[in-house]
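Chemist: Fold the stuff below for me.
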Amino acid sequence: MKNKKLNIAFFGSSLVSAYWNGAATYYRGIVRALSERGHHVTFYEPDAYDRQQNRDMEDPDWATVVVYEATEEAAYKCLEAAASADMVVKASGVGVFDELLEREVLKLQTEERLVVFWDVDAPATLDRVHHNPDDEFLQLIPQYDMVLTYGGGDPVVTAYEALGAKKCVPIYNALDTATHFPVEPDPRFACDLAFLGNRLPDREARVDEFFLKPAALELNKKFIIGGSGWGDKQMTDNVHYVGHVYTKDHNAFNSTPKAVLNISRESMARYGFSPATRVFEAAGAGACIITDYWEGIDFFFEPGKEILVAKDGAQVAEIMANLSAEKAKVIGEAAYKKVLAAHTYHHRAEQLEKLLYAKVKFTNEALA
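Modeler: Sure, this is the predicted structure:
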């Protein structure tokens, strides 16, 4: 059974560019880990949002990348090519022709070919369909063989199953040990507290509370914010905006500051059990992480020992006021040990493989 190696067609936002594409490192970790287990992924991504002009990697040798024009004709050609796969994945948030792809991938479903919806922003998707009973996706959910999510825990699973999903399983973010690891400090990112995240509507108010408010309360400390879209944001003088941080600089960004801040988007904090990819990336670099509170943190890291938790900006400021470099180092080292032991993409790919092999569509004959 375990000898069966799958040919997977994956429709996602982008594998080769993290520009306005927070899911990139998640895709890379999962796809690389699947490749290391002998499976082959063809990743179909549209040429959109200037992502190809802001690539941060060449085409990898562990996946086939197909960049298609942002036209319906090009999307249909990719769907036609995907018909040779054992499994077809439609990820959420491709950004171009999402509704078309959600509908058309299901036409590739056969007794032998799985079609899976992989939701990399389940809280947003669920909010969307709950607020719009006419959303076409509501009728499609029960047709997929499986819904995978990159977070959300029981609340998301329960919500998807209530909408008719045959099976919903979280495949959580994790650490890609090939790309994220401790490095020497970089003076560009030297500060007391750093935050990395793009400016998004359901994140901005939480950045105001958990990052900019503590910066205003601790004016004697230095803060750094990275990510796209913050250029015109009003900030105190002790906050330095460094713009988009390419993945090649993530290790230095995480390894250098005394502490690194994680701020969940509002919808993910509400559902809980939704650790951002950057939590694992920062832990993989040995960073001392401070996170906003969300249900399920202790499922991944032990609060107080492996991660520090704040319920509001005042608590972030209090943590920073009392955090010594020595204590930060101890917490970062504990998080590093935990992530290597339980939260790498090798762990996630192994979980996914067991799920896929359990599906009855793959007969014993096909799996031999």
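Chemist: contacts and neighbour counts: CA atoms only from here.
Modeler: Fine.
Chemist: quick one: buried residues of stretch 61-77?
Modeler: For stretch 61-77, the buried set under the neighbour-count rule, 16 or more other C-alpha atoms under 10 Å, comprises Trp62, Ala63, Val65, Val66, Val67, Tyr68, Ala70, Ala75.
Chemist: and for comparison, fold this next one:
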Amino acid sequence: MPERLRIAFFASSLVSAYWNGAATYYRGLARALHARGHALTFYEPDAFERQRHRDIPDPPYARSVVWDPGDPSALERCLEEAADADLVVKASGVGVHDALLEARVAGLRRPGNRVAFWDVDAPATLARLAADPGDPFHALVPRYDLVFTYGGGDPVVRAYAARGARRCVPVYNALDPATHHPAPPDRRFEADLALLANRLPDREARVDEFFLRPAAALPDRRFLLGGAGWEDRAVPPNVRRAGHVGTADHNAWNSTALAVLNVSRDSMAATGFSPATRVFEAAGAGACIVTDAWEGIERFLAPGEEILVARDGAEVAALVAGLDAARARRVGAAARGRVLAEHTYARRAEVVEAALGVRGARPAPEPALAQGWAE
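Modeler: Predicted coordinates:
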């Protein structure tokens, strides 16, 4: 492919993180790819009040085109424009017209370009296919030149290969040091353990186990719960709700609490090899991270040294009870050093270029897990 690509993304949103957990991932990759000379356009629907809750202006590293999902001609204009790109991407979870976009983007393949499906929730997509043999996406998977995923490792690569994917390449979440870094503490976010996570059906039981159960067990410790949807959830008296926390406050959030908690969604925990965006955000700020256990974590951060791992709520409570500020600083500093060395979006951009065969691209770094190629 050309040394400098024109890349068109059909995705949930680049400019709004509201009910959009992939925003940081998109921004980090877009900034890194732009820095390497590529031109990116994100086509995103005006849906789910995201445009009313934008948290960044149009960025200098990508063009944002917002289309009206109620106007069929608006999407057609976007598809017509995107057809000229060197790489056209349909991301999972756009939220509106996903099935239509899966078919239409696959249909934009022509000599001289590539089309890719970028799965930001591979466990959910694969579960959807397993549950419905008649899903039209079964026939579309082989029509894409590549499937990129932002997690899942070899299990996801094998699953996509079994469904006819030509190539499947994990491009994991990472850190953008320009946006996520240490910040001065903020009294609003003082806590012994802080969890920032929107309320989702396939994560709520794990939040109960790994956050609310430890809070109940440690009544003298301070717990802070951020994210949308928790307003009517009963919580122990030592849990304070912060509501939606905008991205502008994430560095202060991660730099203030004694420790921050990562709780995976059910499907991500079951699949493994799926570090959440928030893990790298927190590590970039030098936070002491406590995470629920999942397979493959040691490929990204060293348990006990760069991240603290718990198998259940009782272990979370024990970790918090035994944690002092000195150890929290050591763990946070070690995590920050590791992600700056190995897990930045600049490194991930090299993986993308290598997968696409970009002329002049440097060889992709050896990943923590081997990228899978299914021919």
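Chemist: related to what we said a few turns ago, now the buried residues of stretch 61-77 of the first structure as CSV including secondary structure and distance to Leu356 of the first structure?
Modeler: Converted to CSV, these look like this (DSSP: H, G, I helix; E, B strand; the rest coil; distance: C-alpha to C-alpha, whole Å):
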residue, secondary structure, distance to Leu356 of the first structure
Trp62, coil, 20
Ala63, coil, 19
Val65, strand, 23
Val66, strand, 24
Val67, strand, 27
Tyr68, strand, 28
Ala70, coil, 31
Ala75, helix, 26
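Chemist: Of the residues you listed, just say which sits nearest to Asn251 of the first structure.
Modeler: Trp62 (21.7 Å; C-alpha to C-alpha).
Chemist: what's near enough to touch that closest one?
Modeler: By C-alpha atoms under 8 Å, 6 or more residues apart in numbering, Trp62 of the first structure lies in contact with Val31, Arg32, Ser35, Glu36, His40, Val41.
Chemist: Using the three-state scheme, assign Leu323 of the second structure.
Modeler: Assigned by DSSP: H, G, I helix; E, B strand; the rest coil, the conformation of Leu323 of the second structure is coil.
Chemist: Arg113 of the first structure reaches Ala82, doesn't it?
Modeler: No. Counting by C-alpha atoms under 8 Å, Arg113 of the first structure stays clear of Ala82, with 10.6 Å between them.
Chemist: all strands for the stretch 101-250 of the second structure, in order.
Modeler: Assigned by DSSP state E, counting those that start in this stretch, the strands in the stretch 101-250 of the second structure fall at 114-119, 146-149, 168-170, 193-196, 223-226, 239-243.
Chemist: which one of the ones you listed lies closest to Ala325 of the second structure?
Modeler: Using C-alpha to C-alpha, those put strand 193-196 closest to Ala325 of the second structure, at 12.2 Å.
Chemist: So which bit of the first structure is the closest one matched to?
Modeler: Strand 193-196 of the second structure corresponds to residues 193-196 in the first structure, going by TM-score structural alignment.
Chemist: Now do the matching stretch: everything it contacts.
Modeler: 211, 222-227, 245, 253-254, 257-263, 320.
Chemist: quick one: it to the second structure mean distance?
Modeler: For stretch 193-196 of the first structure, the mean deviation from the second structure after alignment is 0.4 Å (mean C-alpha distance after the TM-score superposition for the first structure).
Chemist: where's that stretch relative to the chain centroid, distance-wise?
Modeler: In terms of C-alpha atoms, centre = their mean, to the nearest Å, the centre of stretch 193-196 of the first structure is found 17 Å from the chain centre.
Chemist: Once you drop chain neighbours, what's closest to Tyr241 of the first structure?
Modeler: Ile225 (5.0 Å; C-alpha to C-alpha, 6 or more residues apart in numbering).
Chemist: Which residue in the second structure aligns with the one you found?
Modeler: Counting by TM-score structural alignment, Ile225 of the first structure lines up with Leu225 in the second structure.
Chemist: That match contacts Asn238, doesn't it?
Modeler: No. If you go by C-alpha under 8 Å, Leu225 of the second structure and Asn238 don't touch, sitting 10.5 Å apart.
Chemist: circling back to that earlier point, want to throw the strands of the stretch 101-250 of the second structure into a markdown table with mean neighbour count and distance to Gly21 of the second structure?
Modeler: Shown next, in a markdown table, are the strands of the stretch 101-250 of the second structure (neighbours: other C-alpha atoms under 10 Å; distance: least, C-alpha to C-alpha, whole Å):
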| stretch | mean neighbour count | distance to Gly21 of the second structure |
| --- | --- | --- |
| strand 114-119 | 24 | 13 |
| strand 146-149 | 24 | 15 |
| strand 168-170 | 27 | 18 |
| strand 193-196 | 26 | 11 |
| strand 223-226 | 24 | 14 |
| strand 239-243 | 18 | 15 |
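Chemist: how many other residues sit next to Ala174 of the second structure?
Modeler: Ala174 of the second structure: 30 surrounding residues under other C-alpha atoms under 10 Å.
Chemist: ok, Ser50 of the first structure - contacts?
Modeler: Rather than Ser, residue 50 of the first structure is Asp. Here Asp50 of the first structure is in contact with Tyr19 (C-alpha under 8 Å, 6+ apart).
Chemist: ugh, wrong one, Phe273 of the first structure
Modeler: Gly151, Gly152, Gly153, Trp294, Glu295, Gly296, Ile297, Phe299.
Chemist: I'd like to know how many residues surround Ala259 of the first structure.
Modeler: Ala259 of the first structure: 28 neighbours (other C-alpha under 10 Å).
Chemist: Apologies, that question was intended for Ser13 of the first structure.
Modeler: Count around Ser13 of the first structure with other C-alpha under 10 Å applied: 30.
Chemist: In what element of secondary structure is it found?
Modeler: Assigned by DSSP states H and E, Ser13 of the first structure belongs to no helix or strand.
Chemist: Distance-wise, check it relative to Phe300 of the first structure.
Modeler: According to C-alpha to C-alpha, to the nearest Å, Ser13 of the first structure and Phe300 of the first structure sit 27 Å apart.
Chemist: Confirm that Val309 of the second structure sits in a strand.
Modeler: Yes. Assigned with three-state DSSP, Val309 of the second structure falls within a strand.
Chemist: That one against Cys288, yeah?
Modeler: No. If you go by C-alpha under 8 Å, Val309 of the second structure and Cys288 don't touch, sitting 11.1 Å apart.
Chemist: Which of these two has more residues huddled nearby?
Modeler: Neighbour totals were compared for Val309 of the second structure and Cys288, and Cys288 leads with 32 against 21 (other C-alpha under 10 Å).
Chemist: residues near Asp176 of the first structure, how many?
Modeler: Neighbours of Asp176 of the first structure (other C-alpha under 10 Å): 24.
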